[in-house]
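[1] no letters, just coordinates:
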């Protein structure tokens, strides 16, 4: 199965899922209408796409609900401007559902978080349209560029030293 989450900078959220039994994580773009967007255009807010990860998983190993646990534990669901230092539409949060069951699970989680926090959750819940893999240099960035990745995590505010 596949799941699609926009969690801000796709470099920063990719490795999180690799440790939770997800078969593969692909960085890419989703949510917009432009065909085959580029990183430069998405980052410049020209496409209507968000930086998104495509998760391939086996439901018997990890459930969609567990993927949502991981998602909400690694984003700021109340920031409607983006995530951490990355601001702009392409860095805003979204869950792209493919089935009514996924929509219901995600909507329930969003409602529960709002009730618990007393704040409006800034996560778009949208039907999945398409996914375009990002350029190769963005795939597994944390493995290819470990020092730059560590610096990105710290400078973004996602990790404190």
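    The structure has been received and is ready for your questions. Small disclaimer: the values here were computed from a predicted structure and weren't measured.
[2] only C-alpha atoms for contact and neighbour calcs from this point on.
    OK.
[3] what about the strands in this structure?
    Across the chain, reading from the start of the chain, the strands by DSSP state E fall at 2-7, 24-30, 50-56, 82-83, 86-87, 93-97, 123-127, 131-133.
[4] for those, which one sits closest to residue 141?
    Closest to residue 141 of the strands of the chain, according to CA to CA: strand 24-30, at 9.4 Å.
[5] okay, now the one to match up with it:
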């Protein structure tokens, strides 16, 4: 086999793999406070292909971080391979990385845009989300689980001159680690979930 044929075959296989990968992917949209942290938490989960930070849940079009995002949640859009990780596993991972009892925000971040939520795209996702929430309610009968289950709307990725928010934990590891520690996120998660935490 000459080099040209080998290169052509190799490129074709990569293209096929790319299309196959995309065809087998599904999406989940979740809000759990700071999207830097949510992006970090979910990109480490096996079977997750990509995690994008953005806004959803509000009526304002094209919300921005430094501008108007009233009514929107800071959220992440998770693209995953359902052959490697299920939506149920995505939900299980979500609960272990939020404080489901905080009605004012998440950890040190307070305000409506930092509230937790599960955004469902169809009846199947809603059923699994409701079941997962009821499991948390049953686990903590003395506390109120405030995380709502809401219909998926338009997801607006952070972009333009605010795109530095994407992959912030990778591009600014020292600042990100300091922020996460100072915010008390992991200590609170350990307090709630004990040894089940993913950190």
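    It's in. Keep in mind it's a predicted model, so treat the numbers as computed, not measured.
[6] so after superposing, what's the score?
    The TM-score (TM-score structural alignment, normalised by the length of the first structure) is 0.94; 157 aligned residues with a CA RMSD of 1.1 Å.
[7] got TSV for the strands of the first structure, with mean neighbour count too?
    As requested, these are exported to TSV (neighbours: other CA atoms under 10 Å):
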stretch	mean neighbour count
strand 2-7	24
strand 24-30	25
strand 50-56	25
strand 82-83	24
strand 86-87	16
strand 93-97	24
strand 123-127	17
strand 131-133	21
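[8] how about those strands in JSON lines, adding distance to residue 108 of the first structure?
    Compiled in JSON lines, these are given as follows (distance: least, CA to CA, whole Å):
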{"stretch": "strand 2-7", "distance to residue 108 of the first structure": "16"}
{"stretch": "strand 24-30", "distance to residue 108 of the first structure": "23"}
{"stretch": "strand 50-56", "distance to residue 108 of the first structure": "21"}
{"stretch": "strand 82-83", "distance to residue 108 of the first structure": "22"}
{"stretch": "strand 86-87", "distance to residue 108 of the first structure": "27"}
{"stretch": "strand 93-97", "distance to residue 108 of the first structure": "13"}
{"stretch": "strand 123-127", "distance to residue 108 of the first structure": "11"}
{"stretch": "strand 131-133", "distance to residue 108 of the first structure": "24"}
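[9] quick one: closest of those strands to residue 110 of the first structure.
    Closest among the strands of the first structure, using CA to CA: strand 123-127, at 7.9 Å.
[10] residue range for that closest one in the second structure?
    Aligning strand 123-127 of the first structure against the second structure (TM-score structural alignment) gives residues 147-151.
[11] okay, residue 184 of the second structure and residue 166 of the second structure: tell me how far apart.
    In this view, residue 184 of the second structure and residue 166 of the second structure are 22 Å apart by CA to CA, to the nearest Å.
[12] quick one, which of the two is more surrounded?
    Here residue 184 of the second structure and residue 166 are set side by side on neighbour count (other CA atoms under 10 Å), and the busier one is residue 166, at 19 against 13.
[13] residue in the first structure paired with that one?
    Using TM-score structural alignment, residue 166 of the second structure sits opposite residue 139 in the first structure.
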